[in-house]
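Engineer: kindly generate the corresponding structure for this input.
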Amino acid sequence: MPPGIRLMQKVSSTRTFAKVAPRFIPAMDRAVHRLTRGKVLLSAKMLPGVILTARGARSGLPRRTPLACMPQESTGGWVLIGSNFGRQGHPAWTANLLANPDADINWRGADIPVRARLLEGEERAAVWKEALAFWPPYAAYQSRIEREIRLFRLERRA
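Structural biologist: Predicted coordinates:
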């Protein structure tokens, strides 16, 4: 594991990070992604990331959200973790996917149509274990909130 990753895991587990990060990380990611025409996603230097474009649950308008993801090499898909940095309330993008599961992601500069599926039961439990091994701060996020963090599997659409 690169030395900066352990430090980032420690920092990202704090309540201060949860208060500050949601204000600047997504905005910075969107700006850099736009300026580089999809070639660079700064947060992906620490964790793999995608830009999710999903239709708003109420508005129906496209909403672009930079997100960390857990690539699933065996299936060619991705898992999105609705941690919201351990803050109360599910992130808006999760409601968008529940209402409109057909979405698009930009993965490493390529636009890919996907269908999202909320994971539940034993499947969710197994993927949650993978998520904790992938990024241990998710455990700290879950411990601070009463809601169950939503996990979505993204699979390619034709």
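Engineer: going forward, measure contacts between C-alpha atoms and count neighbours the same way
Structural biologist: Noted.
Engineer: helix/strand/coil for Pro22?
Structural biologist: helix (DSSP: H, G, I helix; E, B strand; the rest coil).
Engineer: roughly how far apart are Gly121 and Trp135?
Structural biologist: Distance of Gly121 to Trp135, given as C-alpha to C-alpha, to the nearest Å: 21 Å.
Engineer: what's the local residue count around the residue lying closest to Arg108 once chain neighbours are set aside?
Structural biologist: Nearest residue to Arg108, sequence neighbours excluded (C-alpha to C-alpha, 6 or more residues apart in numbering): Lys39, at 6.5 Å. Applying other C-alpha atoms under 10 Å, we find 15 residues neighbouring Lys39.
Engineer: following up with a second sequence; could you model it the same way so I can compare the two?
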Amino acid sequence: MPRAALGVASGMDFNQQIIDTFRSNAGEVNEPIPFGKGLVLVHVPKKDGTTRIAPVAAIQDDGAWHVVASAAGSPKNPAWVYGLRRAEQVDIEVPGEPVETVRTKVEELTGESRDAMWARFKELSSGFAGYEKTAEGRVFPIFRLQA
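Structural biologist: As a prediction, this is how the structure comes out:
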């Protein structure tokens, strides 16, 4: 779907629009896509020492936030996956009044725990199930981010 059709302002980066909306609305994002309060902003360390902020679908469970690297069903992982795999800790911004920044430990889920959380993401949105069809067999990484 073209970005203009998603309501992204001309000349504005899609992710930046989501980040700005998240920060100005207590973590609730309903435009350009209705995420509600189901996102976190992950401060992903890059190899060059800088940080990229990635808005990522999240499920809060058992004192942690779980994020999935679905990349909208792309056959390739989003670049931020490799930053999380290298990091022991990252900061995340979580919904609330005001939005709060939390330092978290990073753990990539594997096996049954990954599969169970993936099932929860598919329950959260049917779009995730659709992504499986376009990902050419890629298994979407899921990370547990816990303070």
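Engineer: give me the TM-score for this pair.
Structural biologist: Once superposed, the chains reach a TM-score of 0.79 (TM-score structural alignment, normalised by the length of the second structure), with 135 aligned residues with a C-alpha RMSD of 2.6 Å.
Engineer: let me see the contact set for the residue nearest to Arg108 of the first structure.
Structural biologist: Residues counted as contacts of Lys39 of the first structure (C-alpha atoms under 8 Å, 6 or more residues apart in numbering) are His33, Arg108, Gly109.
Engineer: let's see 10 Å
Structural biologist: By C-alpha atoms under 10 Å, 6 or more residues apart in numbering, Lys39 of the first structure lies in contact with Val32, His33, Asn106, Trp107, Arg108, Gly109, Ala110.
Engineer: which SS class is it?
Structural biologist: Using three-state DSSP, the structure places Lys39 of the first structure in coil.
Engineer: distance of the corresponding residue of the second structure for it from Ala79 of the second structure?
Structural biologist: If you follow Lys39 of the first structure across to the second structure using TM-score structural alignment, you land on Ala26. For Ala26 of the second structure, the distance to Ala79 of the second structure equals 26 Å [C-alpha to C-alpha].
Engineer: same thing with Phe35 of the second structure?
Structural biologist: Between Phe35 of the second structure and Ala79 of the second structure the computed distance is 21 Å (C-alpha to C-alpha).
Engineer: the more surrounded of these two?
Structural biologist: Taking other C-alpha under 10 Å, Phe35 of the second structure and Ala79 do not tie; Phe35 has more neighbours (18 against 14).
Engineer: contacts only, for the more buried one.
Structural biologist: Counted by C-alpha under 10 Å, 6+ apart, Phe35 of the second structure has contacts Ile18, Phe22, Gly27, Glu28, Val29, Val56, Ala57, Ala58, Ser125.
Engineer: may I see the PyMOL selection of the buried members of the contacts of Lys39 of the first structure?
Structural biologist: In PyMOL, this line selects whichever of the contacts of Lys39 of the first structure come out buried by 16 or more other C-alpha atoms under 10 Å:
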select buried, resi 32+33+106+107+109
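Engineer: buried residues, the strand ranked longest in the second structure. List them.
Structural biologist: Counting residues, the longest strand found in the second structure (DSSP state E) is strand 51-61. By 16+ other C-alpha under 10 Å, the buried positions in strand 51-61 of the second structure come out as Ile53, Ala54, Pro55, Val56, Ala57, Ala58, Ile59, Gln60.
Engineer: what's the first one aligned with over in the first structure?
Structural biologist: In other words, Ile53 of the second structure. Mapped onto the first structure by TM-score structural alignment, Ile53 of the second structure lines up with Arg64.
Engineer: with adjacent residues omitted, what lies nearest to that match?
Structural biologist: If the residues on either side of it in the chain are set aside, Arg64 of the first structure comes closest to Thr53, at 4.5 Å by C-alpha to C-alpha, 6+ apart.
Engineer: quick one, helices of the first structure?
Structural biologist: Secondary structure of the first structure (DSSP state H): helices located at 3-12, 15-35, 92-99, 121-134, 137-143.
Engineer: and the last one, what does it pack onto?
Structural biologist: Put plainly, it is helix 137-143 of the first structure. Contact analysis of helix 137-143 of the first structure by 3 or more C-alpha pairs under 10 Å, 6 or more residues apart in numbering; DSSP states H and E lists helix 3-12, helix 15-35, helix 121-134 as its packing neighbours.
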